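Enquirer: coordinates only, no sequence provided:
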């Protein structure tokens, strides 16, 4: 840095003296966290090659591709799914016609926790927060008329990810599409379910086995598939800070890599298909710095800790979703502005794909009109804003570089503490990660309630509002229809074959050296249901019961 540091310190001191006089007339707003001003003094250790480098090169601070969006834009992937497979299929075709470039499947709660729609525990939840998928027949309907070799599909599914992936592969086979032609992602991140979200089924050990089985199977058979989306999104939704989102997510990623290596996999055989999933909050510049810091940390972890040799293994590729927890039921039109800011943060931060939330999602599932606005937000940012025309345009900003360094340091301190405990699974079992998130969530809520933090339309600038009309509601008859379809399926399939496939799965579950993916795929092809397959695994693996010892 060519700046004369001593001269700059003197000039900064003179500036600070002027500020003190100005404050007497123009007091600053309270509770501002960043410094008033950032100068070269805040990045005195800045080393371009070590800290930034070039896009597409280690440590990937500036992005994972050499040309980023100058070649093609991020994948515009709207998260969608509700009611039945038939209705969700119509929504997917609507979105593709509107210019969406990738699919993202939302599953209902029973599907997420491995129950069929006719199970007593599913009553009242079928099709409510996503689409109900009970069998291969539902998956066939979900993707009817959508060529799976032409789209990239993301599936937000965790505990039963192996089953839903098997269904997707089987649907592709029926379309004549071989597994090596499939592109997409399964979330498949069970650790964050234990820590922040709650849609787990099995205890940690068999859950980690299923995950590493998927890594191994896909590395040989579905090479273009992202086998996990290590998710900070839900950690942030639960109340974490930006630094905690980075730290706890990367700590989970470290645990998955360690588990895969322990299972006998070579790090470079699977690391290139690991992906991440980040939240985009309202503080635009903090989010940009968060994305940049996360790439730099992961690159160093993979190269230095795990000795990965391939540059692709060092890359932190990620999907972003705008922050659902930042949406407000009050004055929902304001959410359009919030989502636009979050979109800008994700693009400036170098995301590989993006979902933008709809204005009405604090109240209900989005309508077609609101989801179109959400997609148009991405398209306007892409085609009209200019921020995608150059790579990492905020690089070199004293504030951005200082904030990137700060978030990296804070995240690394958390990761070190988790390492000292024995890793993320141990930290989760002890309740450490959960408590850190809960404490941050409580602090945020107190700031809102005391107006230390202003949320427009919620604790300031309120108005009298009429009830919102035209919200999307899922008809309760969806559950009745799904039960009927299951009855018909069980009546027409070859139940003797199904029983044999399920028995083979039970036997394979008891042999920890057997990769379960081929056996699950065989059961799926025979039209065994999601609940039947998961119940077999429950009978062998047991179920996880959360407990926190602080």
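Expert: Sure, I can see it. Please read all numbers here as calculations on a predicted model, not as lab measurements. Numbers count the residues shown, from 1 in each chain.
Enquirer: drop to CA atoms for contacts and neighbour counts, all remaining ones
Expert: Noted.
Enquirer: for the residue lying closest to residue 525 once chain neighbours are set aside, give its distance to residue 419.
Expert: Leaving aside its chain neighbours, residue 525 sits nearest to residue 170 (6.5 Å; criterion: C-alpha to C-alpha, 6 or more residues apart in numbering). For residue 170, the distance to residue 419 equals 40 Å [C-alpha to C-alpha, to the nearest Å].
Enquirer: another structure for you, compare them:
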């Protein structure tokens, strides 16, 4: 971007500045005695100049929005044309209660839905299962059957909103329920827009809501790819998630590297299953974390976008431009929220919102101030949504595309994250790919080491967390927090009893038997899950059949 003669002049001028202006200033006012690093520990130099981006080729490395390598954004006009989808993650207690929250959020200006399911639902158990006791409706909504899903979306036209569902191991079942609800509303499959997370590899790495071993899990995922490419073409069939990897303690570089390595594994599995890359890759999506270090996060998003485009074009020979585009949802970092002085979390979330927007996200959830204490109250949810709306309409950052492009620091950091993430990906390739690297414990160990280093920095005071290890105050107990009624579990059990008494149990039995038979073959399993769902077979019954046929995953201990 600069010729050698100009770079030499810049270098000479910098040395002169260091020897005169800078040295005098430091002798009078020494710099702070702390390590200057990014939130992930990457060294930050005192000053960045054109020398730091001397090898940058504008057309090859940045290009233009909507064009390969998509560093500057996936749409030609970005937010000048359309703002990101404001999609607040919500769900608690019963379907009735969550339906009220969704309608409230839509009234407040939310533009998409994002469903949180409770832990029993996430691991494929009905609310009346012994292991569900005490967990029903606690961290999300309880969905045991199509009946619950019908209530959840009652009065919400599914051809008018897009819906994201954070569900992984039983993703095929919840997607089938969503399709069935849409059909009851008179909405055809091809009109549905939304995303299922459906990312099992990161469950093995960082989150733990898995059911089946890797091989049948990957089969379910590729079956969804195939089914949706034919029948639900506007649905994002997976949201390859770096969010939980970062929440587990990874660095920004590791978040990019491990997420993209998982993405590579899904693409390879789909191709191995006989799918053409351009038939499913355009509907792949990603999910990232927005952390506190504003400029590192912006660089991370830009690097991830460029790296994925390169992988799809060079490694998988994708021909369709849409196959190379990294569309991603962002959520602000739950792990950065503090129970101490929770109003401080509003500021943290604002910084993280700016990082996501300046980094070019397509969809965004902003966490609420009280989420370190409990599920958010309506007031807290509204403030979180207003944070997005103020950034969108009052900050000015949406007026131009990729406004931090050209910053010597941001471009240098983007390149560094890209290079270091690519080195990780090469290492994972050498180990045999992401599934093998997970089996060997490599990815988990890298994250654990990073999480330990971060926590030790907080413990020693080397890293300041306002209100936690510095600037503490005496606080009274927190009063206005949301509490889930403990009777929710009993309400769900009663619903299940009524459902099983009223449904056609012979039809349920026959659809479950058909599901069992197809699980033993290579045939696509999605139509059979859809048949069982429509017969009002429960989530637990469907997952129970698959547990018996596929087995359950037993994690290895990583030391």
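Expert: Thanks, I have the structure now. Computed from a predicted model, the values in this text were never measured in an experiment.
Enquirer: please state their TM-score.
Expert: Scored against TM-score structural alignment, normalised by the length of the first structure, the superposed chains reach a TM-score of 0.99; 549 aligned residues with a C-alpha RMSD of 0.7 Å.
Enquirer: before we move on, the earlier item: report how many residues lie close to the residue nearest to residue 525 of the first structure.
Expert: Neighbour count of residue 170 of the first structure, defined by other C-alpha atoms under 10 Å: 22.
Enquirer: I'd assumed residue 527 was in contact with it.
Expert: No - counting by C-alpha atoms under 8 Å, residue 170 of the first structure stays clear of residue 527, with 10.3 Å between them.
Enquirer: list the buried residues for stretch 80-98 of the second structure?
Expert: Residues of stretch 80-98 of the second structure classed as buried: 83-96, 98 (neighbour count, 16 or more other C-alpha atoms under 10 Å).
Enquirer: which one among the residues you listed gets closest to residue 202 of the second structure?
Expert: For these, the residue nearest residue 202 of the second structure by C-alpha to C-alpha is residue 89; the value is 19.1 Å.
Enquirer: which residue in the first structure lines up with the closest one?
Expert: The alignment partner of residue 89 of the second structure in the first structure, by TM-score structural alignment, is residue 79.
Enquirer: am I right that its match falls within a strand?
Expert: Yes - assessed by DSSP: H, G, I helix; E, B strand; the rest coil, residue 79 of the first structure belongs to a strand.
Enquirer: what sits against it?
Expert: Each residue near residue 79 of the first structure by C-alpha atoms under 8 Å, 6 or more residues apart in numbering is listed here: 103, 104, 105, 106, 355.
Enquirer: what range in the first structure does stretch 229-242 of the second structure sit on?
Expert: With TM-score structural alignment as the criterion, stretch 229-242 of the second structure aligns to 219-232.
Enquirer: contact partners of that stretch?
Expert: If you take C-alpha under 8 Å, 6+ apart as the criterion, stretch 219-232 of the first structure is touched by 179-189, 192, 214-215, 218, 245-246, 248-250, 252-253, 269-270, 273-279, 318.
Enquirer: one more: stretch 49-67 of the second structure?
Expert: So stretch 49-67 of the second structure is contacted by 1-2, 7, 10-11, 69-78, 306, 401, 408-409, 411-412 (C-alpha under 8 Å, 6+ apart).
Enquirer: out of the residues you listed, which are buried?
Expert: Buried members of the contacts of stretch 49-67 of the second structure, scored by 16+ other C-alpha under 10 Å, are 7, 69-75, 78, 306, 401, 408-409, 411-412.
Enquirer: narrow these to those in strands?
Expert: Using DSSP state E, no member of these falls in strands.
Enquirer: what is the nearest of those residues to residue 556 of the second structure?
Expert: Of these, the one sitting nearest to residue 556 of the second structure (C-alpha to C-alpha) turns out to be residue 306, at 34.0 Å.
Enquirer: that closest one matches what in the first structure?
Expert: Checking TM-score structural alignment: residue 306 of the second structure goes with residue 296.
Enquirer: same question, residue 475 of the second structure
Expert: Match for residue 475 of the second structure (TM-score structural alignment): residue 465.
Enquirer: please report how far its match lies from residue 367 of the first structure.
Expert: 20 Å.
Enquirer: same deal with residue 153 of the first structure?
Expert: 21 Å.
Enquirer: so between those two, which is more surrounded?
Expert: Neighbours around residue 153 of the first structure and residue 367, counted as other C-alpha under 10 Å, are more numerous at residue 153. The numbers are 20 against 17.
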